[in-house]
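Everything below, folded, please.
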Amino acid sequence: MNDVTTVERSAPASLGQRLLGLMEHYRGGESPLAVPVFYRLAGPLDHAALRAALDALVDRHEALRTTYETSRRRLVQHVHEPRPVPLESLRTDGTPAALEGVMRELVRTPFDLGVSPVRATLLEVAPEESVLMLNIHHLSTDGWSGGVLAGDLGRLYRPGGSAVVPRPERPPMQYMDFSEWQRDRFESGALTGQQEFWRSRLAGAQPPALVGRPTGRADGAQRPGTHTFDLPESAAASLAEICRSRRTTTFAAGLAVFASVLHTYTGDTDFGLASMFANRLRPELADTVGFLTNLLVLRVKMPQRPTFQDVLEATQDIVFDALGNQEIPYHLVPQAQGERGAGLENILFQVMAGPEYQLSLDGLEVSQLAPPDGSGSRFDLEFALIPERAGVQGIVWYDQRRFESSWVRRLVDDFARMAVHVAEHPDRPVGEGGRR
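Below is the predicted model of the structure:
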């Protein structure tokens, strides 16, 4: 490890970080463990104020100044004293193709985790237009953390002043506090009951039998694909109606629609779908930045020829149970592995909720850009919904070795059609099977 600054404290990796560390080791190269966010900034940007805000952000959150090394086959995290964040500036052609090409290369650049888990880059597109990239390794962030960081950065950016930001107040719990608390609970046996719950619930579970490409999974490196979409207004309204009339959440309703589509594709009535749970059970963790999220596998069991009401009841039950057992990540559940080639965790559904990634900077018009095509995912197929005031957006990340782009587009279209159908006919069978 590079001793770039004094180490404040060290500790073994958290339960979730251990899995990410293994993935980083075996994948290498173009890691899907980068979590980049791109913001287009229009207006007079104060570069000194932005640098000061980034430095203050790293001061506030220990996870952003944590380095990682493997010691005796164990991943160890080291928190360092605050230090300036290098902000690289690049000029680029403002055309969409050129901009996306630069963004893609930035995402593909591997991290040196012995130096920093954070990279910040400013792409200068025009005299008063630029794109800010914040790329953080997944070991140091998760979806919830992205919202926390966007809010903090907006408050810390103070243009037109001395560019000196007062030292920000730090959250009551830093990430290493969480990982130590989590390790104590695990080693004391406090989480044994949750392990047993998942072992029993997932015994014999299988992933959905999606056909995908005729050749199935290929060997070699993942070939990442990305498909972004806006859910049609009728489908978004139908999801909202399901939530209202059935008194459920967007996550449970969306999961039920997604499971209904998979049932029509496969004929399966019992399968596991992965999802991410925030795992922030203590109020002190609301502003903590780090990888707290746990990957869970939700087993959806429905009767033969299920109605949407059957599917929704199944998803509501498992989501409710999962909320009370979200401290154990899937990879620590004994014997919870599927037998259809791909593991249970490889088909994932999520709703990106919690703090949003919206950034507001004084004097600037800020808009978030979609990730570049081919950014990648840790999963074979990741289907994500993003509820917004104007409707519902979505992103599908997929492995092109297994799924063709045309198949993914059809999946999105079928999800939209299914949402409208089940909202209007919740007591009719959702499908009669038939593989695609």
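
can we go C-alpha only for contacts and neighbour counts from here?
OK.

Look at the closest residue to residue 376 other than its chain neighbours and say how many residues are nearby.
Closest residue to residue 376 in three dimensions, ignoring its sequence neighbours and counting by CA to CA, 6 or more residues apart in numbering: residue 224, at 4.5 Å. Using other CA atoms under 10 Å, residue 224 has 20 other residues around it.

Looks like residue 224 contacts residue 397 (just checking).
Yes. At 7.1 Å, residue 224 counts as touching residue 397 under the criterion of CA atoms under 8 Å.

which residues do these two both contact?
Each of 376, 377 lies in contact with both residue 224 and residue 397 under the rule CA atoms under 8 Å, 6 or more residues apart in numbering.

In this protein, spot the helix with the most residues.
Among all segments of the chain classified by DSSP state H, the helix with the greatest residue count is helix 405-424.

follow-up on the earlier one: separation between the residue nearest to residue 376 and residue 396?
For residue 224, the distance to residue 396 (CA to CA, to the nearest Å) stands at 10 Å.

list residues touching both of these two?
Both residue 224 and residue 396 lack any common contacting residue under the criterion CA under 8 Å, 6+ apart.

so what's residue 90 up against?
Going by CA under 8 Å, 6+ apart, the list of residues near residue 90 reads 121, 122, 123, 124.

here's the other one to compare against:
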Amino acid sequence: MTLRDPAAPAADHPTLRPLTDAQLGLWLAHQMRPGDTDLHVLRAFRISGPLDRAALARALARVTYRHPALRSLHPGDGPDGPVRRVQPPSGTPCWHDLGTGSDRELAAFHRRPFDLETEPPVRAGISRPGHDGTTLAAFCFHHIAMDGVSAVVFCLDLADAYRAETSPDGVRATPAPATGRDRAPAPAQAPASRDGDDARSAAYWADRLAAPPPPLLPAPAGRVPPTGRPARVRELRRGAATVRVLRQTARAAGATPHMVLTAAYAAALGEVFGRDDVILGTPVSLRASGEADLVDCLVTLLPLRVQLAGRDRTALLRQVRERSLEAQRHRAVPAAALARAAGTAVLESPYQAVIDVRHEQPPALPLWGCVSEAVHVEPGSVQYPLDLEARIGDGSLRLVLRTDAATVPALQADAVLAAVGRLLPHPVPWRAAPPDSSGPTSPKGVPA
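Below you'll find the predicted structure:
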């Protein structure tokens, strides 16, 4: 990367930027559930080798310089409500002491609430070297500034900056600020055209979510829980053969593996809860050209209405494909507009089940001269009563179902995951062809 000195500030005073629709929804959710770890994104690594802690701290300063989202505050007192206040670079961020790097200390670091109005949405922590010579380094982000793709960008940028600080041939400078949303603005679109797009999207969702189906589950006692709901976690794994057939099925239908899994999940929910009409939440990326290197929250959740009655698997997958593409065309829509279309309160989602499908990309922090091993921490809470995460690798499919322990009985959770596994496209087991009775035989009548 082309690097330069982090001491040179991008601006000498804070700048105000509006929140995106997705960020506004997360800001409101945070006000109601400030301690919800399901709104936190954690990346943690056990590092062995000659780790230069001071160089790692300087590398983090360079990365926060490059990505304005990581040095932003999110106060609620903007001219029209909550805003993002981008702060000037302030040198090396504060690091938290993770003690011995135990699981308990990492979990406490993960659970610590963010104050979005007064602190940036990123925290760093580091432990003392253990008896085995390893050090735990952890980075916790609030979801308002981070999504899964951004977490990969952050780790790679941090590794590049650390190499620049430590390797003999490294360039001692800081990456230029990322492009994306902070690049020079494109020519303004005519207001009438934008208003027309908004009106068409509002009409689409009003039609799609009209007369919504009854909820899968009874409403919780509190309409908006003060904290994340305690999660019950179930997991199912399949091997390379299933992944191969999943991808073949998607290609044959002109669809994606995400769509195939969404169709199976919808059918499983309909089967377990006795419904022929369900609304799922499915994430869509809001990244545009030039934003691939940007750290920010550029993903939102959209409702996908799936009608199940009288549909075979082919017709169901075709419907999911068509409606997924329609939703993509109308993805720039405020959460409040979706709530109005579905007849729910502003802070209530118009769906009770969500699905997130990702291609497996193990977290990596390739620090120069060191070996890093990712450490996973289960959030312990869930935003939605039924939340299925599917991770697709070359050799495995991992399905993790997190359910609200207070409203989804354990037997129902097990039934949903089992039904998803049964409804996935499965490889046909190999069987030897039956012997041809007309072929030559041995003297005892056994085929030769």
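
ok so, going back, dump the contacts of residue 90 of the first structure into TSV; add neighbour count, secondary structure and distance to residue 413 of the first structure as well.
Rendered in TSV, the data for the contacts of residue 90 of the first structure read as follows (neighbours: other CA atoms under 10 Å; DSSP: H, G, I helix; E, B strand; the rest coil; distance: CA to CA, whole Å):
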residue	neighbour count	secondary structure	distance to residue 413 of the first structure
121	18	strand	36
122	20	strand	36
123	24	strand	34
124	19	strand	37
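
What is the equivalent residue in the second structure for residue 167 of the first structure?
Residue correspondence to the second structure (TM-score structural alignment): residue 167 of the first structure is matched to residue 174.

wait, that match sits on residue 60?
No. The pair residue 174 of the second structure / residue 60 is not scored as a contact, 10.2 Å apart, by CA under 8 Å.

Now list whatever residues contact both of the two.
Counting by CA under 8 Å, 6+ apart, the common neighbours of residue 174 of the second structure and residue 60 are residue 161.

In the stretch 101-250 of the second structure, what residue spans correspond to strands?
122-126, 135-142, 174-175, 229-239 (DSSP state E, counting those that start in this stretch).

Show me the contact partners of the longest one.
In other words, strand 229-239 of the second structure. When contacts are defined by CA under 8 Å, 6+ apart, strand 229-239 of the second structure is touched by residues 380-383, 395-406, 410, 413-414, 417, 421.

Could you do stretch 161-171 of the first structure as well?
If you take CA under 8 Å, 6+ apart as the criterion, stretch 161-171 of the first structure is touched by 48-49, 52-53, 56-57, 59-61, 156, 158, 284-285, 287-288.

From the centroid of the first structure, which residue is nearest?
In the first structure, the C-alpha closest to the average C-alpha coordinate belongs to residue 143, at a distance of 5.0 Å (CA atoms, centre = their mean).

Quick check: the aligned residue for residue 317 of the first structure in the second structure?
When the second structure is aligned by TM-score structural alignment, residue 317 of the first structure is paired with residue 322.

Next, count neighbours for that match.
Per other CA under 10 Å, the neighbour tally for residue 322 of the second structure reads 12.

Remind me which helix or strand it belongs to.
Counting by DSSP states H and E, the element that carries residue 322 of the second structure is helix 313-329.

in what helix or strand does the nearest residue to residue 155 of the first structure once chain neighbours are set aside lie?
Among residues not flanking residue 155 of the first structure along the chain, residue 361 sits closest, at 7.8 Å (CA to CA, 6+ apart). If you go by DSSP H and E, residue 361 of the first structure is not part of any helix or strand.

so what corresponds to residue 361 of the first structure in the second structure?
Under the alignment (TM-score structural alignment), residue 361 of the first structure maps onto residue 367 of the second structure.
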